[in-house]
Every structure is written in structure tokens, then in C-alpha cells.
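[1] Take this sequence and fold it.
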Amino acid sequence: MPAFSDPSDHQAADQALLQPPLQNDSSAPSQPPLRLGVMASGNGSNFEALATAIEAGTLHAELVLLIVNNPGCGAVARAERLQIPHKVVDHRRWTIREELDQELVRTFQAASVDAVVMAGWMRIVTPVLIHAFADRLLNIHPSLLPSFRGLDAIGQALKAGVCISGCTVHLVSEELDAGPILAQAAVPVLDTDDHASLAERIHRQEHRLLPHAVQLAASRWTQG
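    Reported below is the predicted structural model:
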């Protein structure tokens, strides 16, 4: 699977894990832009990373709609600044997860999205959403899966004492953080790291990795 290294620290430690980086699909411009829906719960930095890659021409896509579940979260401010349509679907209004996901499906389908990216969506999704966007629902997770699935993957890595961590973009399956892996990036875990410093290093790689993984997936869908 394609992977990126962390160029900022301990490059030699990364190299053993790496394969060649993703290349942009040269046929992409002949295809219409991928219509992307994005789901976010917090700051929205990965959402903006997608927008930045689109603006730079390295991701052949259009951000059609951002859905957030937390009113007033940072992702909303980014969407407003970038003039990208957004909607709040507050999970607190639904007591049944499947009903929340039905609303997500209705909203994304009304926007005619081709694929959905979970860019920091802090809710477990159900088969309702997964099957509606079968093989077109992507998630980014802050660990080198299959290690450290679930909540607080960064804390899990620190507790385990590993010397390498990273991030993974994968297709979403019914088993949590267990879908097919599209791409990964490795970063060193330093002796001086705490949760904040390791998270910052991983986030830098997420911002590089996610747009490339989406472009890779899009090229596969086009070829398929």
C-alpha cells in the first residue's frame, strides 16, 4: 500500500516502512471532478486540506457539502471562509444511530455526492451509511492500522510504547477501523513526545495523505 514518511523528524526510522508515494492519476482531468461530501466533528483541518489540494490541482474533485454534528465547531468556520456549503446534523437529535445515518444518507444523496470522506467524524457509523456509499465511504484514522483501532489511537500508541506511529486512510466497513487500507503514513514517536506533540506530527501527515488517498480511490473508481 502507498505510504508517506514524516519529513520533519528521524527520516531514517521511517524508511523501512515506506513504499513509493502516491502519484496523481494523469487521466483524472479528462473525467468530471469527483463530487465529495465530507463529515467532520471538530476543527476541520483535514476538510481544509482537501480544499487546499483541490485548489492546487492535486485532487480532481469538488467539495459539494460538509456535514458537521457539532454546531459551531471549527469545521463550520472553515467552510464559511472557503464558501463551501455546510449543514449541521446534530447527533443529539437522534436516539437511534440508524436514524441519524438515514438523515446523513438523505442529505448527501440530495447533494448528488459521488463519495463521502469521514474527516474527523467522531461517531460510529452504521450499515445504513456504509451500504449507501459502498466502497465510497473513506475514513482517516490516526494510527497505522490494524494497530490501535477505536478511540484515542494516539493515547493507545503512547501507552504501548511504540517507536513508530502514523495515520491510515481506509474504506469504511461494518467492523470498526477494519476496512481495506488505501494509504498510510508513518511518523516516529519520540522519547519526548506527549499526546499533543505526537498528535501534531500525525496531523501534518494526515493533511498530506488524505487528498492523495482520495485521488487514488477516485482513479480506481474511474478505471472500474
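[2] only C-alpha atoms for contact and neighbour calcs from this point on.
    OK.
[3] and Gly44, what is it in contact with?
    Gly74, Ala75, Val76, Arg78, Ala119, Gly120 (C-alpha atoms under 8 Å, 6 or more residues apart in numbering).
[4] Sketch out the strands for the protein, chain order is fine.
    For the chain, applying DSSP state E gives strands covering 3-4, 34-40, 61-68, 86-88, 115-118, 137-141, 164-171, 181-188.
[5] Number of residues surrounding Ile96?
    10 (other C-alpha atoms under 10 Å).
[6] From Val169, how far off is the most centrally placed residue in the chain?
    The chain has Ile140 as the residue nearest its centroid, 3.2 Å off, counting by C-alpha atoms, centre = their mean. Ile140 is 4 Å from Val169, where distance means C-alpha to C-alpha, to the nearest Å.
[7] same thing with Met122?
    15 Å.
[8] sorry, back to before: what sits in contact with each of Ile140 and Val169?
    Leu210.
[9] Need the single longest helix in this protein, by residues.
    Assignment by DSSP state H gives helix 195-223 as the longest helix of the chain.
[10] How many residues are close by Trp221?
    Trp221: 11 neighbours (other C-alpha under 10 Å).
[11] I'd like the structure of this one too, to check against the first:
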Amino acid sequence: MKRMAIFASGTGSNFQAIVDAVQKGSLQATIALLICDKPEAPVVEKAKRANIPVFTFKPKEFASKAVFESLICKQLQDAKVDFIVLAGYMRLIGPTLLQAYPNKIINLHPSLLPAFPGKEAIKQAFQAGVKITGITIHYVDEGMDTGPIIAQEAVAIHDDDTLFDVERKIHQVEHIFYPQTLQKLCLTEYEEEFT
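    You can find the predicted model right below:
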């Protein structure tokens, strides 16, 4: 069974959806570790309730991204992590982690990439007046939301939808589609196919 680490920075709704899928057996993987760059984030409490080991850090306490990513790599190696799942982790991944886990870092982005990369993607799509947005699951590279796309799922925006409505719809799709896609990746028999 593949061992994943989840990186998150906030409330952890996607983290919880992944935990729930593992507990139900619809995602056959082990969540070996939560990595969080905000020790006070609600996701930390969710991990503790699920008996998932937690590693928190404050980036400002380190001289550089390379320094704290080296520390994270040590945690990942100690936990025998096979791949990394980003679930609302609000930092760009640097070269240290990218080199340690090539094609093994997966991100969920709340738009149909390449449209609306970066922060506040749902708000960007809503303000642009598009009729269809969605979510993208992709491998992480050195760019911002530029890595190879694994899967996408569309979400319609109706004329009477508020920004809150669109956010709610996106999150509902994320909570189903992200664990399903991770399960497909975990079922891959050979490492070559996983990349």
C-alpha cells in the first residue's frame, strides 16, 4: 500500500475528505504524515483526531526554503513516504522537494488549468464571468500550477450563482474527485506508470 504525506495550510476540508476515503476503504493508501506550515491551522487538529503524525513548522524561522524543505525531506524519508499530496498548501514547492520526489507531488487546483492559475482561482473565474470552471489535479513542477495535468472535472457556473455558491460547488467536487483520482494513482502497479 502506498504511503502518502499530505501538505496543508488551512482548515483541511480536502485533507478530511482524503482521510474519510481512506477510512472507508475507497482510497487504498496510508496517510503517513501531515506537513503544515501553520502550526495553529485547524487541519492540525483534524490530523490529531485521526491519529495521523503531524510535522509543523514556521517558514520565517528558517534562513531559506531549501533549509526547511531539507528538514521536511528528512521527515518524509523517516515516514517512508512514497508520494506527496498537496491539499490547500499555500506555498510553492522548491527544488529541494521537487528533486527528492520527482513526479511524485500532486496538487489540486480549483480551476480548469491553464485558466486561472495561482491564488483566488474561484474568485478569478467568477469575476471573469465564465460559464464553466472546475478543478484540476496535476503533478507539481517548478512553476505555479503549470505541471502535467492528471485529471480535470468541470463545474458549471449559473447566472444566479453567487461567489459563495461557486466555492461550495467546487469544494463538493474536490472532496469526491480528489480521493477518487488518488485511488487511481495508488492502483498503478508499476512506478513508471505513476510518473
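[12] re the thing from before, looking at Met122 and Val169 of the first structure, which has the bigger crowd around it?
    Val169 (31 against 15).
[13] Show me what that one aligns to in the second structure.
    Matched to the second structure by TM-score structural alignment, Val169 of the first structure sits across from Ile137.
[14] ok, and the closest non-adjacent residue to Phe57 of the second structure?
    With sequence-adjacent residues excluded and distances taken as C-alpha to C-alpha, 6 or more residues apart in numbering, Phe57 of the second structure is closest to Asp37, at 5.0 Å.
[15] if I line the two up, what does that neighbour land on in the first structure?
    So, by TM-score structural alignment, Asp37 of the second structure is matched to Asn69.
[16] same thing with Gly94 of the second structure?
    So, by TM-score structural alignment, Gly94 of the second structure is matched to Thr126.
[17] Near its match, how many other residues are there?
    Count around Thr126 of the first structure with other C-alpha under 10 Å applied: 18.
[18] Might one say that it is in contact with Glu174?
    Yes. If you go by C-alpha atoms under 8 Å, Thr126 of the first structure and Glu174 touch, sitting 6.9 Å apart.
[19] Report the aligned residue range of the first structure for stretch 174-181 of the second structure.
    Residue span in the first structure matched to stretch 174-181 of the second structure, by TM-score structural alignment: 206-213.
[20] Sort out which residues of the matching stretch are buried, please.
    Glu206, His207, Arg208, Leu209, Leu210, Pro211, His212, Ala213 (16 or more other C-alpha atoms under 10 Å).
[21] Whatever residue of the second structure lines up with Val116 of the first structure: neighbouring residues, count only.
    Superposed on the second structure with TM-score structural alignment, Val116 of the first structure falls opposite Ile84. As a burial measure, Ile84 of the second structure scores 25 neighbours (other C-alpha under 10 Å).
[22] how near is Ile84 of the second structure to Leu163 of the second structure?
    30 Å.
[23] One more: Ile72 of the second structure?
    Taking C-alpha to C-alpha, one finds Ile72 of the second structure at 35 Å from Leu163 of the second structure.
[24] The two: who's more crowded?
    Ile72 (18 against 15).
[25] residue in the first structure matching that one?
    By TM-score structural alignment, Ile72 of the second structure lines up with Leu104.
[26] Leu129 is in contact with that match, correct?
    Yes. Leu104 of the first structure lies in contact with Leu129 (C-alpha under 8 Å); the separation is 7.3 Å.
[27] For stretch 34-54 of the first structure, grab the matching residue range in the second structure.
    With TM-score structural alignment as the criterion, stretch 34-54 of the first structure aligns to 2-22.
[28] Over to stretch 147-158 of the first structure?
    So stretch 147-158 of the first structure sits over residues 115-126 in the second structure, by TM-score structural alignment.
[29] Which residue is the nearest non-sequential neighbour of Met1 of the second structure?
    The nearest residue in space to Met1 of the second structure (C-alpha to C-alpha, 6+ apart) is Ala29, at 5.4 Å.
[30] my bad, should have said Gly155 of the first structure
    His195 (6.4 Å).
[31] Quick one: map the one you found onto the second structure.
    His195 of the first structure maps onto Leu163 in the second structure, by TM-score structural alignment.
[32] Report the contact partners of that match.
    Going by C-alpha under 8 Å, 6+ apart, the list of residues near Leu163 of the second structure reads Ile122, Lys123, Phe126.
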